[in-house]
Structure formats: structure tokens, C-alpha cells
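Q: I'll drop the sequence and a predicted model, then ask my questions.
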Amino acid sequence: MLARLVAAAGASLVLLGAQASSESVRKAKPAPVQPAAAPVALGDEELLLSTQVSVGNIPCELGQSVTLRADADAPGYFHLQLKNQRFHLRPVMSATGALRLEDQARGAVWIQLANKSMLMDQKQGRRLADECMSPLQAAYAEHLRHNPAPNLLDVAQKSR
């Protein structure tokens, strides 16, 4: 009987301790939000790249759309929003000629080609939005449908 009483008292103390610790967690103040680090100033090449980026509300496949706008406080940087996700992008040099904007902290990459753009999540290795086309890109995509670019393999064979 005494053993049961001691066990019950011990269990009650454990429960009271757990309740007290959860209350103290609830009452604890959240950590203050750290201000975002100031963007790194861009070089001349990156600033030149940023002038070529299509901005605005850009429709994508599957009824999605992204909003891409220049950051008024950081020349050459852009804000991109896809649904409730927001990214702060900077231009990055690309060997392929594609315009590439990156949010390195969040792992997002916006790739802009002549006929479409896409938003990639590098951390998860997947596309978040594809077939995004500004009016200029849509016009170029339509032009390519009627006037396809020559096949690179055919061009290489003819030059021999």
C-alpha cells in the first residue's frame, strides 16, 4: 500500500513538473527577429544582367503565377512571390546565357530563357513553377513554334 502511495505521489510530481515546464515555455518571450542582412553590392556585370530581367505578374503552367519586381532599396536585386513564398533574388553570371537569379539563403533559383522562365528549389531538387512567360517571352515562344531554331547537330554536320 505504501509503495502504491509513493508511486502515485511520484507520478503526480512528474505531471506537475511537466505542466509547470510547459507553462514556462508558453510564457517565455519569443526570440527577437533578426533583421535581414544588408544585400551585397553588385558588380557592373551583375547590374547589367539585372536590366535584362522581365518583371511583373508572370503567368505559369497549372494556373500558377509569380510576381517579380525590382527591389527599390537594393539595385539589381528582385523580390519574387509565388503564392505565400517570397524570395529575394540577385543576378548570377551563367555560362549558358540564361538569366539566373538566386536566393542563396532559401535555395531558390529563377531561370529566365528567351521563351520561358522557371523557379527551382535547389534544396529539394524540384521545380516550383514552370512555363512562366512574360508577354515578350510568350511572343518569342509563339515565333519559335512557327520558325523553329535549327537543330545543332544538323548545323554541325553541314559545316564539315
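A: Here it is on my side, so go on.
Q: alpha carbons only for contacts and neighbour counts from here, please
A: Noted.
Q: strands of this structure, start to end?
A: 56-59, 65-70, 78-82, 85-92, 99-103, 108-112, 117-121, 126-132 (DSSP state E).
Q: for those, which one sits closest to Glu23?
A: Taking CA to CA, strand 85-92 is the member of those nearest to Glu23, at 32.4 Å.
Q: putting a second one here so we can go through both:
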Amino acid sequence: MTRYHPIIITVLGTMLSACLTTAPQPAAPVRQPAVRSEGQQLKFQLASGVYRCEAGRRVQVQRDAINSNLIELGWQGQRRTLLRYDSTSGLPRYEDRQNGLLWIDLPWKSVLMDARTGQPLANECKLG
């Protein structure tokens, strides 16, 4: 976690400073797009490997060297390819919609969820 601490502080500081500044108000209301563009999605350079999670669970993550929008996930003896989808928060969100798997990827921890029920399958996952 200490390796990513400066990045976290920088991101949080930027977010907080954006909340404190006020921009001049336009004369007429401006309609904002409902969908975030790819440029607003956060990009983390995270490593491949075995993620150790609570309750002794393990998730193998192999990141695609060519396409950063793909990861291969090993879970309970199965290998699945997950595709990154935009998220409203901008955080990395990879899904295998056919099999209902969702991997949320952060520098300090990750979580594997059942996308259909929203229940965590492997929580507090850390590379190690």
C-alpha cells in the first residue's frame, strides 16, 4: 500500500480541490452528457499475478500486454476473459457478462463479485 500512497493522496487531493473551486456560472443551463468518455476513466498500471483474498481465497489475474481493456481471470479452476467497461466512478471495472463475474481493480485492493447478485465472491484481494 505504501507504494501507491502518493498516487492516492494526489488523486484525492485533486478531487477535493475540484469540489472547492467554483467556475463562473453560464447564462443558460448547460446540459452535461450522461455517459462518461473513455478519457475520464482512471488508468492504473497494475501487475499480473496471484491475488490473495479474505477467507483464503485466491484469484489469478493475467493482464493483456497489448490490450489494457482485457484481463484473464483464474477463479475456482476456471479461466475467464473479462472486458473493461466504463464505470460512473471511473474506477477499473472488468466483467464477464456471460458468466456473471465482475472484478473491480484498485491499487490497494480488489474484489471479485457475482455480477448478477452483487455479492462478493472474493473480497480484500491483494497481490502477493
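A: Thanks, I have it. Because the structure is a prediction, the values reported are computed rather than measured.
Q: nearest to Ala3 of the first structure, of the strands of the first structure?
A: Nearest of these (CA to CA): strand 85-92, 57.2 Å.
Q: please work out which residues of the second structure line up with that closest one.
A: Aligned by TM-score structural alignment, strand 85-92 of the first structure falls on residues 78-85 of the second structure.
Q: buried sites along that stretch?
A: 80-85 (16 or more other CA atoms under 10 Å).
Q: mean per-residue distance, it versus the first structure.
A: Compared with the first structure after fitting, stretch 78-85 of the second structure deviates on average by 1.6 Å (mean CA distance after the TM-score superposition for the first structure).
Q: ok so, going back, adding distance to Leu5 of the first structure as columns, could you present the strands of the first structure in a markdown table?
A: A markdown table is the format used below for the strands of the first structure (distance: least, CA to CA, whole Å):
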| stretch | distance to Leu5 of the first structure |
| --- | --- |
| strand 56-59 | 69 |
| strand 65-70 | 64 |
| strand 78-82 | 60 |
| strand 85-92 | 55 |
| strand 99-103 | 60 |
| strand 108-112 | 59 |
| strand 117-121 | 58 |
| strand 126-132 | 58 |
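Q: what is the nearest of the buried residues of stretch 78-85 of the second structure to Lys126 of the second structure?
A: Nearest to Lys126 of the second structure out of those is Leu82 (CA to CA; 18.4 Å).
Q: isn't that closest one right next to Asn67, touching?
A: No: using CA atoms under 8 Å, Leu82 of the second structure makes no contact with Asn67, being 11.6 Å away.
Q: check the alignment and tell me where Leu121 of the second structure lands in the first structure.
A: Match for Leu121 of the second structure (TM-score structural alignment): Leu128.
Q: for its match, give its distance to Ala105 of the first structure.
A: 16 Å (CA to CA, to the nearest Å).
Q: run the chain-centre distance for stretch 107-120 of the second structure.
A: Here stretch 107-120 of the second structure is found 10 Å from its chain centre; the criterion is CA atoms, centre = their mean, to the nearest Å.
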